[in-house]
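Q: I would like the atomic coordinates for the input below:
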Amino acid sequence: MKDEKVNFKLQSSEYANLWILDSGITFLNHGSFGACPKAVLRVQQELRSQLEQEPINFFGRAWEPLIDNARSKLSEFVGADSEDVVFVNNATTGVNAVLRSLTFTAEDEILTTNHEYNACRNALDFIASRTGVRIVIAKIPFPIESPQQLIAAVMERVSPKTKLALIDHITSQTGLIFPIQQLIQELQQQGVDTLIDGAHAPGMIALNLREVGATYYTGNCHKWLCAPKGAAFLYVQRDKQPEIRPLTISHGANSPRTDKSRFQLEFDWMGTDDPTAYMCVPEAIAFMGSLLPGGWDELRQRNHQLVLEARQLLCQSLGVLPPCPESMIGSMAVVPMPTASENRHFMSVHDELFDKFGIQVQVVPWQESPRLLLRISAQIYNTLEQYAYLAKALSQLAEDWGEGR
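A: As a prediction, the model looks like this:
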């Protein structure tokens, strides 16, 4: 096959024109960084114009009411009290803020899993190098047959030394929804606090943090909520807030104000930056919730159904079995790559799909067979025809690889 991109005209979703995504690209990777709708970007640009027209007035008067409003609307959406929520740039920052704030010793253990996001695993390793805390890895099988396998794998690694568990709500590599509420309950019974990396959860699945019960929870707003890049949140249980500090210590550390908690005073102002991504969260929630008659519930169900149909199509085309039950999938799904790809680097497969076929999709290296995973995302701008095109492209690549090209 020639190296130039293969031309293939796909029928667009009726919602595709609400985004500025390149119409020449088959974009099946909403999960990595999200995509912000035009309407939300327009609101952000208006806010940025206000900021630059009168920076002193914006930061001195307009900024705090806008942040408080955004926090209130977001807290309502994720089922939390607004007093327990602060904004951060991304979920990785939220994880780091908690880990850097807590005290660990060489006698302690932090429990995580082999599905943990690489950036957060690096944060754990950094904390271990500074404090001597032992990082314990629960090996979650994959492919997996049931959530109970996952719970058993985590709980059998708990010990009297386990001080904290860092667990994904929805894994990045394998697209699995963990049974997080049951896990938290069982860990709490063992006296273990929980830090939940919910990077993908807000907007993909219904979320009620009061019911979830995590000690600490962080999630992105720029992925499935479709807010601008750089909008995320950190939730901390009220009694734990005094010990959690932001990564940047600024004016809030000695503010004389008593109308807000030290937790919010410190996180809300960490120096001059562009806060407009946070301020656009209410617009993103309202806009995405307005696209279908059934609001967010219908949107989540539509995306879920689309990704299940796409997974089935790809598995049939590739001759592979689905690696997890449907109940553990939200709006992302993973499909094992064909054996012909096993000796290829994951980025070379990604680049071939992009350069030859104009397909943007996540190719994931895995620790054991299958060595390569294909992670697809489903957002309202996607169509089943796009995944059929992906299946054809993979079939063509498999033929090329089999010929040693």
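Q: From here on, just use CA atoms for contacts and neighbour counts.
A: OK.
Q: Could you point out the helix or strand that follows the helix or strand encompassing Phe287?
A: For Phe287, the host element (DSSP states H and E) is helix 281-289. Later in the chain than helix 281-289, the nearest helix or strand by DSSP H and E is helix 295-318.
Q: packing partners for the helix holding Phe287?
A: helix 38-53, helix 63-78, helix 295-318 (3 or more CA pairs under 8 Å, 6 or more residues apart in numbering; DSSP states H and E).
Q: 7 Å instead?
A: The contact analysis (3 or more CA pairs under 7 Å, 6 or more residues apart in numbering; DSSP states H and E) places helix 281-289 against helix 63-78.
Q: Determine the set of other helices and strands touching the helix it packs on.
A: helix 276-279, helix 281-289.
Q: Which of the residues in that helix are classified as buried?
A: Buried residues in helix 63-78, defined by neighbour count with 16 or more other CA atoms under 10 Å: 63, 66-75, 77-78.
Q: Run the angle between that helix and helix 281-289 for me.
A: 40 degrees (axes from the mean of the first three to the mean of the last three CA atoms, to 10 degrees).
Q: re the thing from before, among the buried residues of helix 63-78, which pair sits farthest apart?
A: Pairwise distances across these (CA to CA) peak at 22.5 Å, for the pair Trp63 and Val78.
Q: just so I have it, where are all the helices in the stretch 151-300 of the chain?
A: All helices of the stretch 151-300 of the chain, identified by DSSP state H, counting those that start in this stretch, fall at 180-189, 209-212, 262-268, 276-279, 281-289, 295-318.
Q: ranking those by burial, who's on top?
A: Among the helices of the stretch 151-300 of the chain, ranked by average contacts under mean count of other CA atoms under 10 Å, first place goes to helix 276-279 (a mean of 25).
Q: Here is a second sequence; please produce its structure as well for comparison:
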Amino acid sequence: MIRNTAKWLEEVYNIELESVPITFPLADEEDFLRAMQKSLESIDVSRLRFVVLDHIVSVPAVREPIKELAQLIKSYNKDTFVMVDGAHAMGQVKKLTIGDLGPIDAYLSNGHKWCYSPKGSAFLWVNQAVTSNVFPEPTVISSANSIGPTSFSERYTYVSTRDYTAFLSMSKALEFRENLGGQQAIYEYVNGLAMDAKQYLIDLWNVTAMAPDGMEDYMINIGLPKGIPDAEVGKALHDWLLDKHNMYMLVLYNKESEVFFTRLSAQVYLDLTDFVSLGE
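A: A predicted model of the protein is given here:
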């Protein structure tokens, strides 16, 4: 978790952290930009060294306007390193093109969440202007990763006793996706299912969405029906669905808007009847 890592760095290296609070439900992407600008104007931006943006936030699961956010940050301090956490993006974002994301410095994404490859498969992209400052962590010195003119890709090619099985599986995962029709077909089905399920549950429960359709891809965020007074009751609902109905549903709380909600995920092996069963 990025937040836990940042907290550790704060304690060990005495860095200062600044979080940007976002209030849900969202109206549009401008909510992110307004919140970021407010935060930038509240700090000494000349000391701003590193910013982490989520391409798709985990909870609530919404896609951030990365290009516009990166441009905004760089307009305040062009030397700030902008890192994008794209853990949920590979396989879920309709068309993931790094060049379309604006002035970012690094991008990291996992394969095991939405690309159907195992844990440990991922990709790291780093802007060529800063590759000289990026190394595997913990630092490993080996025959293919030595101090000196080692190329950026070579630093990660042979990392001591690392098990490379997950890396090697990526080609088969991509082949499997092609057998399903490819990214376009997968996106059209899963995103379409997510939007249909979202509207069905909103109508059934008489609740509101946490974000517009255009900011969600495969994961949807829906307010829960009134009657959940606290986290203890929310946990009881979670446990009851799991133990009695073999359904897993997160019961989450957004403190800024003081609302309980759930994040649900569509997938290629689901259809609308699965969400109908949950709703009922």
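Q: Superposed, what's their TM-score?
A: Overlay of the two chains. TM-score (TM-score structural alignment, normalised by the length of the second structure): 0.89; 271 aligned residues with a CA RMSD of 2.1 Å.
Q: nearest to Ser290 of the first structure, of the buried residues of helix 63-78 of the first structure?
A: Ser290 of the first structure has its nearest neighbour among the buried residues of helix 63-78 of the first structure in Phe77, at 14.2 Å by CA to CA.
Q: Would you mind measuring from the spatially most central residue of the second structure to Ala185 of the second structure?
A: Central residue of the second structure (CA atoms, centre = their mean): Ile56, 3.5 Å from the mean position. Here Ile56 of the second structure is placed at a distance of 20 Å from Ala185 of the second structure (CA to CA, to the nearest Å).
Q: In the first structure, what residue corresponds to the residue nearest to the centre of the second structure?
A: Taking TM-score structural alignment, Ile56 of the second structure has Ile170 as its aligned residue in the first structure.
Q: And Leu72 of the second structure, by the same measure?
A: Matched by TM-score structural alignment, Leu72 of the second structure corresponds to Glu186 in the first structure.
Q: can you tell me how far its match sits from Ile151 of the first structure?
A: Separation of Glu186 of the first structure from Ile151 of the first structure (CA to CA) stands at 9 Å.
Q: In this structure Phe254 of the second structure contacts Phe260, no?
A: Rather than Phe, residue 254 of the second structure is Asn. Yes: using CA atoms under 7 Å, Asn254 of the second structure is in contact with Phe260, at 6.5 Å.
Q: matching residues in the second structure for stretch 264-278 of the first structure?
A: Stretch 264-278 of the first structure lines up with residues 153-167 of the second structure when matched by TM-score structural alignment.
Q: For that stretch, what is the spacing between the initial and final residues?
A: Criterion CA to CA; first-to-last residue distance in stretch 153-167 of the second structure is 14 Å.
Q: Tell me how many other residues crowd Met90 of the second structure.
A: 22 (other CA atoms under 10 Å).
Q: Quick check: which element contains Val98 of the first structure?
A: Element membership of Val98 of the first structure, judged by DSSP H and E, is helix 91-101.
Q: Which elements pack onto that helix?
A: On a contact count with 3+ CA pairs under 7 Å, 6+ apart, helix 91-101 of the first structure meets helix 118-131, strand 216-220.
Q: Just give the number of residues close to Thr23 of the second structure.
A: 16.
Q: what separates it from Ala185 of the second structure, distance-wise?
A: Applying CA to CA, the value for Thr23 of the second structure to Ala185 of the second structure is 33 Å.
Q: same thing with Ala194 of the second structure?
A: To Ala185 of the second structure, Ala194 of the second structure is 14 Å away according to CA to CA.
Q: Then Met90 of the second structure?
A: Relative to Ala185 of the second structure, and taking CA to CA, Met90 of the second structure is found at 15 Å.
Q: now Val45 of the second structure
A: Per CA to CA, Val45 of the second structure is found 43 Å from Ala185 of the second structure.
Q: Kindly report the same for Ser46 of the second structure.
A: Ser46 of the second structure is 45 Å from Ala185 of the second structure, where distance means CA to CA.
Q: and if you look at Ala70 of the second structure?
A: 30 Å.
Q: same thing with Ser142 of the second structure?
A: Ser142 of the second structure sits 43 Å away from Ala185 of the second structure, going by CA to CA.
Q: Alright, I will stop here.
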